[in-house]
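[1] sequence plus predicted model, see below.
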Amino acid sequence: MKHEESAREAVSAKKTMSGPEVHRVNFGSVGSALNKVVQTLPNQRLWLLIDEWSEVPIDLQPLLADLLRRAVFPIKGVTVKIAAIEQRSRLFTPDSSVGNIGLELGADLSTALNLDDFMVFDNDEEKAVSFFRTLVLKHVQVALEAESMSAPMSEISFISQGFTQTNAFDEAVRACEGVPRDVIHILSHAAQKANDELISVGDVRTAAQQWYQASKDTAVSSHVKAKSLLTWIVDKVIKERQTKAFLLEVGTRDDLIDFLYDARVLHVLRKSMSAQDEPGKRFHVYGIDYGCYVDLIKTNRAPRGFLDLGINTPSISIIVPRTDFRSIRRCVLNLRDFYGQVEVTSGSGTN
């Protein structure tokens, strides 16, 4: 009897596998488990906040979105908020064999707000300056209080105690291109340059160049093809068109553009604009990073039309032009020209 039981135990523990192992997620089980969690919460309410969505590999994003649609969205009492970079996100994939995969904008979820409308200087100067004043003031208050030092209690006193004039802080908001961590680093460099003096516009511009060289130029230079594309954009856009922004057709997917965007050397300034010479098409407006622009002006790559005023005071020696959205309607970037040039160059090098 004991022998038979031990034999049965040995057989029951045996497992034979062949071929690649495929992991599966049962959407129904996930939904049921989450529903039980919600039922135990106060007021039976759950807010699911998903940040850095774009860090998920882009091919997996529609699958994760489909999990949310099938297992999370149907649950009563659950609210889902997703923070994502539009250019690096793919929520939906059409598939005729199994039906659509993922979340469809408009049908399954809607866009609540675009942070660039509040944080990019060229989109709305007043909103951007207001946002960053509040943000930086809170950082300053926490830092000074940690050192048992008195901190400014209002935004007005913060600006008057730290800057030579109001537009010196505004220039930092322009320089960060809507990226909060960049404004912190730029102001840190500017404060070190100013030493015991108030921060000036010139300090901000020099700091923006230093931050670009320290954090962005090194990363871009390590990617030979991306550096080549950036140089080509500088030649075609800044030098020939005499502007710091250009149009790229909506829906364009390019690995090098994505790399420069992720490296914060290119920024999306405005979405869905029309071009003067290409009716019926929609374009996103990309701008070259403020610090990159200053770096170009201070080198022999300086673009025509934006030269030093000849006055050597630190505060006004460099003028970084504001983006004129009307003047760039003719400045459409055609990546085929760049890749055609690369093919010709590589072909001539191999002969």
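    The structure has been received and is ready for your questions. Numbers count the residues shown, from 1 in each chain.
[2] from here on, contacts and neighbour counts on C-alpha atoms
    OK.
[3] work out the gap between the helix or strand where residue 294 lies and the centre of the chain.
    Assessed by DSSP states H and E, residue 294 sits inside helix 290-297. Here the centre of helix 290-297 is set off from its chain's centre by 19 Å, with CA atoms, centre = their mean, to the nearest Å.
[4] one more: stretch 172-190?
    With CA atoms, centre = their mean, you get 14 Å for stretch 172-190.
[5] now it: buried residues?
    172-179, 182-187, 189-190 (16 or more other CA atoms under 10 Å).
[6] next step: the residues you listed restricted to helices.
    172-176, 182-187, 189-190 (DSSP state H).
[7] please identify which pair of these lies farthest apart.
    Farthest pair in those (CA to CA) is 174 and 189. Separation: 15.5 Å.
[8] against which helices or strands is the lengthiest helix in the chain packed?
    The single longest helix within the chain, with elements called by DSSP H, is helix 125-146. Judged by 3 or more CA pairs under 8 Å, 6 or more residues apart in numbering; DSSP states H and E, helix 125-146 is in contact with helix 116-119, helix 155-162, helix 166-176.
[9] and here's the other structure:
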Amino acid sequence: MDKQDHKLLNQTILALFPRAEKYSEFHLENSFVDIANLSTLLSIPVNQIIYGRRGTGKTHLFTYQSFKLKQKGAMTVNIDLRTVGSNGGIYGDKKTSLNERASALTRDVLIYTINEFLNYVLYTKKEEVVLEDFEEIYEQLHQAINQIEIVGTLQSNQNEKHIELNENQESKEKTTGNIIKGRPYNRISFPSINKLFNKLIEIMKIDSIFIFLDEWSEIPIELQPYLADLLRRTLFPIKKISLKIAAIQYRSNFIIQKDSHSYIGLELGSDIATSIDLDELVVFENNFDTSRDFFSRFIFNHITNQGYNNDILQKYRITTSKELIDIMFSDQDAFDEIIKASEGNPRDAIQILQESAMKANGFKISQEHIREGARQFFNKSKEYNVRAREDAYPFLQWIIRSVIKERGVRAFLLGASRRNELIDFLYSNRVLHIIKSGIIDLDNPDRRYRVYAIDYGCYIDLLRADKAPQGLLSYKNERNNVKYIKVLENQYGPLVLERAVLKLEEYRKSMNK
């Protein structure tokens, strides 16, 4: 391939979109790469939470799965929680009480859902459903969701059970007659909503409905347990409805535990399954072959379905992912470098690849192009975001000194039950990466650790100076010689743990000097 053709090939990379919502449904269907039977897991009619940080493919996964389920005759509802509702500003308005904000959010989610039911009937089941019957129940359900208590006094002979949330974060059932005073606010009547939903589904003649709630972590975190609780009471009891929630683990809060017997929200593992974590699936250290296979197919599928400069692919008869990788990269080390640099994150991989393709221009993409592209991407995005938080950047620099410079490695251990706000912040911004969970302390088997790896961008310049980390973890043997661990095991003794566990209290001491 000559210089001009390499330039055209690299331009196909520049035409890619980092975000799934920019693509057509056709592109998302044909570019999806299934891994670890994700598609099968999501097709099971149970309520599930899918964890994954930004860029791990949650939206792509939901869109693809929705398409496949519709092909099998199921109904799907896709809800982007960033955009739901006409008055989204109320959700973050701290001047408005929690019960009003939570009720408004739940109302918007439920109304969006039944509007999708209406669209489904009008455009898919029009010939099979008696519209008059549907419209009657639809209106009743709409009214049940939108019940309000009116300023002044309202007489009613009907008593009704409903759930209210108060300022003390309590959820309780009341039986009331409608003699009410105070300003209007939304009230959710769960028994009537459950009953009307079941009637509506019966009229629709549908066997299964999958509701995909994307961008859960964009909801104010103090509202999340309330929305979870209200969904548990309204939609979870309906047998034909399955909810799938996409969330960022450390930006999510599904439960407020009141005491040992009562709670607000969702009890993970009991009310809802949490079997899928996208962050750990394609980390290079966990499985070299799986990572290479995933990213080669990921790049190939996106480029061949983009339709930009596809003539160059036809000219060289590129029909497989291996053929594309061989002609695009200078060697296997260069391709492996893009996987390492992205730390298993597909969106980051696209953006680093685009920076690298610009550097390569009319040549094959080399390891040095990727390193320079990764440095540019890190400086313009991740480092910028970390610097925006005053206390985060010094903390990151301390981690880099303690782990990379002093120990010569790029990973460390933290107790699985230990939470630190700055660690969570760096993890959410993809500057730290969890590459393995559940490491066991051999001397204390009840203790578990997570392995955090430092982002490639943090030590990119050390690679050029031949000062790169020598492994993931290190330890000193009986002769006091440093040994490096490159492949992680499931358990370690004190020899490794003493050197591998990051002691956060040392950072606090250094800040007090």
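    Here it is on my side, so go on. Quick caveat, the model's predicted, so the values are computed rather than measured.
[10] picking that back up, ok, average deviation of the helix holding residue 294 of structure 1 from structure 2?
    Following the fit onto structure 2, the mean deviation recorded for helix 290-297 of structure 1 is 2.5 Å by mean CA distance after the TM-score superposition for structure 1.
[11] residue in structure 2 matching residue 82 of structure 1?
    In structure 2, residue 82 of structure 1 lines up with residue 245, judged by TM-score structural alignment.
[12] sec struct for that match, please.
    strand (DSSP: H, G, I helix; E, B strand; the rest coil).
[13] tally of neighbours for it?
    21 (other CA atoms under 10 Å).
[14] and what of the one 3 residues further on?
    Neighbour count of residue 248 of structure 2, defined by other CA under 10 Å: 21.
[15] surely it touches residue 217?
    Yes. Counting by CA atoms under 8 Å, residue 248 of structure 2 touches residue 217, with 5.9 Å between them.
[16] quick revisit: and the longest helix of structure 1 with helix 166-176, angle?
    Here the directions of helix 125-146 of structure 1 and helix 166-176 differ by 100 degrees (axes from the mean of the first three to the mean of the last three CA atoms, to 10 degrees).
[17] which residues sit against helix 125-146 of structure 1?
    Contacts with helix 125-146 of structure 1, where a contact means CA atoms under 8 Å, 6 or more residues apart in numbering, come from 117-121, 150-155, 158, 170, 173, 178, 180, 184.
[18] need the longest strand for structure 2.
    In structure 2, assigned by DSSP state E, the strand with the most residues is strand 432-441.
[19] got the buried residues for that one?
    In terms of neighbour count (16+ other CA under 10 Å), strand 432-441 of structure 2 has its buried residues at 432-437, 439-441.
[20] for the residue mapped onto residue 189 of structure 1 from structure 2, which residues are in contact?
    In structure 2, the residue paired with residue 189 of structure 1 is residue 355, using TM-score structural alignment. Contact analysis of residue 355 of structure 2 by CA under 8 Å, 6+ apart lists 370, 373-374, 376-377.
[21] span of stretch 258-273 of structure 1 from start to end?
    20 Å (CA to CA, to the nearest Å).
[22] again, but for stretch 426-443 of structure 2
    30 Å.
[23] still on that earlier bit, what angle sits between the longest helix of structure 1 and helix 155-162?
    In terms of direction (the same axes, to 10 degrees), helix 125-146 of structure 1 departs from helix 155-162 by 70 degrees.
[24] mind giving me the ChimeraX command for buried ones among the contacts of helix 125-146 of structure 1?
    To isolate the buried members of the contacts of helix 125-146 of structure 1 in ChimeraX, using 16+ other CA under 10 Å:
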select :117,118,119,120,121,151,152,158,170,173,178,184
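[25] in TSV: the ones in helices among the buried residues of stretch 172-190 of structure 1, plus distance to residue 59 of structure 1.
    Shown next, in TSV, are these (distance: CA to CA, whole Å):
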residue	distance to residue 59 of structure 1
172	37
173	34
174	34
175	33
176	30
182	29
183	32
184	33
185	33
186	35
187	38
189	39
190	41
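[26] between the residues you listed, which is closest to residue 74 of structure 1?
    residue 182 (39.2 Å).
[27] tell me the contacts of the nearest residue to that closest one once chain neighbours are set aside?
    Using CA to CA, 6 or more residues apart in numbering and skipping the chain neighbours, the partner closest in space to residue 182 of structure 1 is residue 176 (5.2 Å). Contact analysis of residue 176 of structure 1 by CA under 8 Å, 6+ apart lists 182-183, 186, 208, 290.
[28] how close does residue 176 of structure 1 sit to residue 331 of structure 1?
    Taken as CA to CA, the span from residue 176 of structure 1 to residue 331 of structure 1 is 23 Å.
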